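**Q** sequence plus the predicted model coming up.
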Amino acid sequence: ARWLLGYLLAVKIPTVSFSASEQNTTALKEFDQLLRRVFPKIFSSSLVQHEMVGNYSHLLTVPGSEPDLEPYMLLAHIDVVPADEADGWDAPPFSAQELNGFIYGRGTIDNKQSVMGILQALEYLLEQGYTPRRSFYIGLGHDEEISGPQGAVNIVKLLKSRGVKLLYVLDEGLTIMDGVVDGLIGPGALIGVSEKGQATVKLSVSTPPGHSSMPPRESSIGILASAVTRLEKNRMPNLFGHGPERATFEHLAHKFGWPYRMVMSNLWLFSSLLSSVLEGQPDTNAFVRTTTAVTMFNSGVKINVMPAYAEAFVNFRIHSSQTLQEVLKLIKSTISDERVKVEFVSGFDPLPISSYDEDTFGYQIIKKTVHDIFPEVTVSPGICVGNTDSRHYTELSPDIYRFAPSWYKPGDSARFHGVNERISIQNYEEIVLFYFQLMQNSDIRNLPGPRT
């Protein structure tokens, strides 16, 4: 089928962001040519305005027939993280090979399924002669994996300069979880209503150098290792219930079996029990606290020389109810060693929490669209533990949501930025239908009344 061929070709192009200063720009140019070839209606339509931003990102404007309706925006990103077949892939990471109904390849779930799904949906609508009532924008960033400094940041600048205000923004983020949450009966779609903040700190220790035959009582490596151990052992506080993560379980409570349902339905009583269960697994622990990840450690020059210098980098993902400054204070008090220099490298506060009320247009339209395509799925608000391009859009809209209807089953979270990233052919088709339906559902003037 034509819709699948375009997606396979997209996965084959290695649009890798290697580092903040290195991207595969040849692949990004090739990707641009592919889009023009695969979606002829979009690029020839007098309705759609297309602009290149920051050389390789795309901004599409689709004006509606009723300009008084506030526009919305769909986001996705073209770039991917590196992948090496030697890490143990079942199929080469840029082959888009099909195995047992799944397409394997880097970018299949992060995030080319959304890039191609959104454009395929728009192409179908244009083929049918569809003109939307409500204007909308599509932003496709080319450098999300390195924080979006040229793509998303410049798209936002451009829209701000035009005075654009958005009713809602939808980007990648959370997914449909199936069999991943203990005790949950049936699949649950989590719509990210916020995302965690971030802090990276550099810890360093300097000591006089010397010969390894006459070592001091403590080396620079030993002092630094102790500081890092203190950070890992003394985790940041469990803050379950202070952010939107509590609402996730309240919305899903009726879908849990016994005895989980009793716990979820009475969080006023069982909150501490649930929070201690959640912190037992790395993927759910990330929901309840600011996480601590020691990611780089460098020291030493020669086997018989006491190192004069040791450094480590630690990455924190900040819980919704904390601020960057609070976390930096906690880091210093936990290390509590004057010999360890703590330097702030980069970071930002957690993102504002978007509304998920019954009368919030964006959330309810996304929820309705999920139910249209997946009637068996329960929808709830959630917290996005990673970061997305949408964090740059807070000045354009108070309501930013992070969700793509990719199915996650047990073990699939390890494929994200990992080995054997894949998507089923059926799921890609569902994603196209989801955006196709969302564009039409967003065309209503007002939300329908609540179901009775």
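**A** Okay, I see it.

**Q** switch to C-alpha atoms for all contacts and neighbour counts from now on
**A** Fine.

**Q** how many residues are close by the closest residue to Pro82 other than its chain neighbours?
**A** Once flanking residues are discounted, Pro82 sits nearest to Val16: 5.7 Å by C-alpha to C-alpha, 6 or more residues apart in numbering. Residues near Val16, counting by other C-alpha atoms under 10 Å, number 23.

**Q** contact partners for Val16?
**A** Residues counted as contacts of Val16 (C-alpha atoms under 8 Å, 6 or more residues apart in numbering) are 23-24, 27, 79-82.

**Q** quick one: the residues you listed as JSON lines, columns for secondary structure and distance to Phe249 too.
**A** Output for the contacts of Val16, formatted as JSON lines (DSSP: H, G, I helix; E, B strand; the rest coil; distance: C-alpha to C-alpha, whole Å):
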{"residue": "Gln23", "secondary structure": "strand", "distance to Phe249": "40"}
{"residue": "Asn24", "secondary structure": "coil", "distance to Phe249": "41"}
{"residue": "Ala27", "secondary structure": "helix", "distance to Phe249": "42"}
{"residue": "Asp79", "secondary structure": "coil", "distance to Phe249": "33"}
{"residue": "Val80", "secondary structure": "strand", "distance to Phe249": "32"}
{"residue": "Val81", "secondary structure": "coil", "distance to Phe249": "32"}
{"residue": "Pro82", "secondary structure": "coil", "distance to Phe249": "35"}
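
**Q** for Thr290, state which of those is nearest.
**A** Nearest to Thr290 among the contacts of Val16, counting by C-alpha to C-alpha, is Val81 at 24.0 Å.

**Q** residue contacts, the closest one?
**A** Counting by C-alpha under 8 Å, 6+ apart, Val81 touches 16-18, 106-107, 145, 417.

**Q** quick check, nearest of those to Gln33?
**A** Proximity of the contacts of Val81 to Gln33 (C-alpha to C-alpha) peaks at Val16, which lies at 16.6 Å.

**Q** and the closest one, how far from Ala404?
**A** Distance of Val16 to Ala404, given as C-alpha to C-alpha, to the nearest Å: 21 Å.

**Q** circling back to that earlier point, now the contacts of Val81 in JSON lines, with distance to Phe240 and secondary structure?
**A** What follows is those, written out as JSON lines (distance: C-alpha to C-alpha, whole Å; DSSP: H, G, I helix; E, B strand; the rest coil):
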{"residue": "Val16", "distance to Phe240": "36", "secondary structure": "strand"}
{"residue": "Ser17", "distance to Phe240": "34", "secondary structure": "strand"}
{"residue": "Phe18", "distance to Phe240": "35", "secondary structure": "strand"}
{"residue": "Arg106", "distance to Phe240": "33", "secondary structure": "coil"}
{"residue": "Gly107", "distance to Phe240": "32", "secondary structure": "coil"}
{"residue": "Glu145", "distance to Phe240": "28", "secondary structure": "helix"}
{"residue": "His417", "distance to Phe240": "27", "secondary structure": "coil"}
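
**Q** try this one side by side with the last:
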Amino acid sequence: MSAEKWEKNEEIQIFREYLRIPSVHPNIDYTACVEFIRRQADSLNLPVDVVYPAVKSKPVVIIKWEGSQPKLPSIILNSHMDVVPVFPEKWTHEPFSADIDEEGRIFARGAQDMKSVGTQYLGAIRLLKADGFQPKRTLYVTFVPDEEIGGIHGMAAFVETDFYKQMNVGFSLDEGGTSASDVHHLFYAERIRWILKLKVGGTAGHGSLLLPDTAGVKFNYVLNKLTEFRESQIQLLKNDQSLSIGDVTTVNLTQLSGGVQSNVVPPLLEAIFDMRLSITLDLVAFERQIRNWCEEAGGGIDIEFPLKEAYVAPTKLDDSNPYWLALKAALDELGLKVKPIVCFAVTDCRFIRQQGTPAIGFSPIVNTAVLIHDHDEFLRADNYLNGIQVYKKIIPSLAEV
């Protein structure tokens, strides 16, 4: 099918319109997103609310499709409106033009992560309403801000509001991961995110001397220990092919600062590490190990955790979870290959799970180059439309639990 034929498809038009809204960090103005979603809700003849759970510039938009038994716990279909920054010079298409080529590839930031999912929900609901379907459970289609910067003013704040509590949520579906194969990755848990900041103090002086207990020597000791631990996780992955990146702990040095000029030994070095901890890791023992390494280095190292998320229990994928059984039944009926994994990053699902509510991340994007946060992010039009059909099967299955 040529690009011209894809362009005439109503669902593709809606998707591309959403992609053209530059809801890109930093300092996003969500006004255009809210207006777009309001128009979509009107076209579906569904009510829409806009809530500001934390900051006036950070809206949560909620479309409601009331169920025939509204007192039952509801279903959330969640997506986020924000996208990560772009480097336009690295793109072959303007990042917010939503250009479509002769192969049907739609190029735009957010094509995979995750504006596609938000409008696919709506496309599926459009088909279901046209078929006369009435959900038993109330469905909420939520569009949240700031997921890409931690969700603190988005879903994290929203789940604490009275509005959310009145929604009586029983289950949430959210983003999964793009797959380069025909296997769909399904997230039932997420690693625990910690940010470690070390302020390493030491002897200062002239750069020509061999001074004792310098910040550089102390930092080198701790860095080596963390690197050895990192290497142990690499070996775990190599030795057990059943594991994925979400099953191990990652440690990466992301920021390093200190010093004034080349011939002055600095009194202080600061380092920041991004850590994504396995849900099987003993968190108390791991923190104790870090503190012990800092003492072994010679002391004088201040340890801070600018971010230190707590353990959140995984969503159960067994007979005790009727929502999982319903989702699995729909996926099996569609004949889809599915691999449940621990999400290697973090999504808004963790805030839902913290409330004791099961949540699963799922994406219908398969057989596609994984370009999440990358240059020339794209999604094929046929893949997008197929995703609508997938959600058309999943949504009724969940709504009828």
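**A** Thanks, I have it. Just so we're clear, the structure is a prediction, and the values are computed from it rather than from any experiment.

**Q** hang on, the earlier thing: the residue nearest to Pro82 of structure 1 -> structure 2?
**A** Counting by TM-score structural alignment, Val16 of structure 1 lines up with Val24 in structure 2.

**Q** so how far is Leu371 of structure 2 from that match?
**A** 16 Å.

**Q** can you map out the helices along structure 2?
**A** 3-7, 10-19, 31-43, 115-130, 155-158, 162-167, 215-239, 283-296, 322-334, 349-354, 381-399 (DSSP state H).

**Q** reformat those helices as TSV; add mean neighbour count.
**A** Formatted as TSV, the helices of structure 2 follow (neighbours: other C-alpha atoms under 10 Å):
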stretch	mean neighbour count
helix 3-7	15
helix 10-19	19
helix 31-43	16
helix 115-130	21
helix 155-158	22
helix 162-167	13
helix 215-239	16
helix 283-296	14
helix 322-334	18
helix 349-354	22
helix 381-399	20
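
**Q** save the ones you listed as TSV, and put in distance to Ser68 of structure 2 too.
**A** As requested, the helices of structure 2 are exported to TSV (distance: least, C-alpha to C-alpha, whole Å):
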stretch	distance to Ser68 of structure 2
helix 3-7	36
helix 10-19	27
helix 31-43	19
helix 115-130	14
helix 155-158	25
helix 162-167	15
helix 215-239	48
helix 283-296	45
helix 322-334	18
helix 349-354	24
helix 381-399	10
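
**Q** and Glu66 of structure 2, how many neighbours?
**A** For Glu66 of structure 2, using other C-alpha under 10 Å, the count is 17.

**Q** which position in structure 1 aligns with it?
**A** Alignment note (TM-score structural alignment): Glu66 of structure 2 maps to Pro63 of structure 1.

**Q** what do you get for Tyr121 of structure 2?
**A** Superposed on structure 1 with TM-score structural alignment, Tyr121 of structure 2 falls opposite Ile118.

**Q** the closest residue in space to that match that isn't next to it in sequence: what's it in contact with?
**A** What sits nearest to Ile118 of structure 1 in space, not counting adjacent residues and going by C-alpha to C-alpha, 6+ apart, is Tyr435, at 5.7 Å. Contact partners of Tyr435 of structure 1, counting by C-alpha under 8 Å, 6+ apart, are 117-118, 121.

**Q** Tyr435 of structure 1 pairs with which position in structure 2?
**A** Per TM-score structural alignment, Tyr435 of structure 1 is aligned with Tyr391.

**Q** which residue is nearest the centroid of structure 2?
**A** Thr347 (3.2 Å; C-alpha atoms, centre = their mean).

**Q** got the contact list for Ile388 of structure 2?
**A** With contact taken as C-alpha under 8 Å, 6+ apart, Ile388 of structure 2 is in contact with 120-121, 123-124.

**Q** meant to ask about Ile42 of structure 1, not that
**A** Counted by C-alpha under 8 Å, 6+ apart, Ile42 of structure 1 has contacts 48, 119, 122-123, 126.

**Q** circling back to that earlier point, you'd agree the match of Glu66 of structure 2 is up against Val48?
**A** Yes. Taking C-alpha atoms under 8 Å as the definition, Pro63 of structure 1 is a contact partner of Val48 at 7.3 Å.

**Q** where exactly do the strands run in the stretch 51-200 of structure 1?
**A** In the stretch 51-200 of structure 1, the segments counted as strands under DSSP state E, counting those that start in this stretch are 57-62, 72-77, 97-99, 102-104, 136-141, 169-177, 188-195, 197-206.

**Q** returning to that earlier point: can you add distance to Leu186 of structure 2 and give the contacts of Ile388 of structure 2 back as CSV?
**A** Converted to CSV, the contacts of Ile388 of structure 2 look like this (distance: C-alpha to C-alpha, whole Å):
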residue, distance to Leu186 of structure 2
Gln120, 17
Tyr121, 17
Gly123, 21
Ala124, 19
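
**Q** shared with structure 1, which of those?
**A** Of these, the ones still in contact in structure 1 (both residues aligned by TM-score structural alignment, their matches' C-alpha atoms under 8 Å) are 120-121, 123-124.

**Q** re the thing from before, mind checking how far the match of Glu66 of structure 2 is from Tyr435 of structure 1?
**A** Using C-alpha to C-alpha, we find Pro63 of structure 1 at a distance of 17 Å from Tyr435 of structure 1.

**Q** swap in Leu274 of structure 1?
**A** Taking C-alpha to C-alpha, one finds Leu274 of structure 1 at 35 Å from Tyr435 of structure 1.
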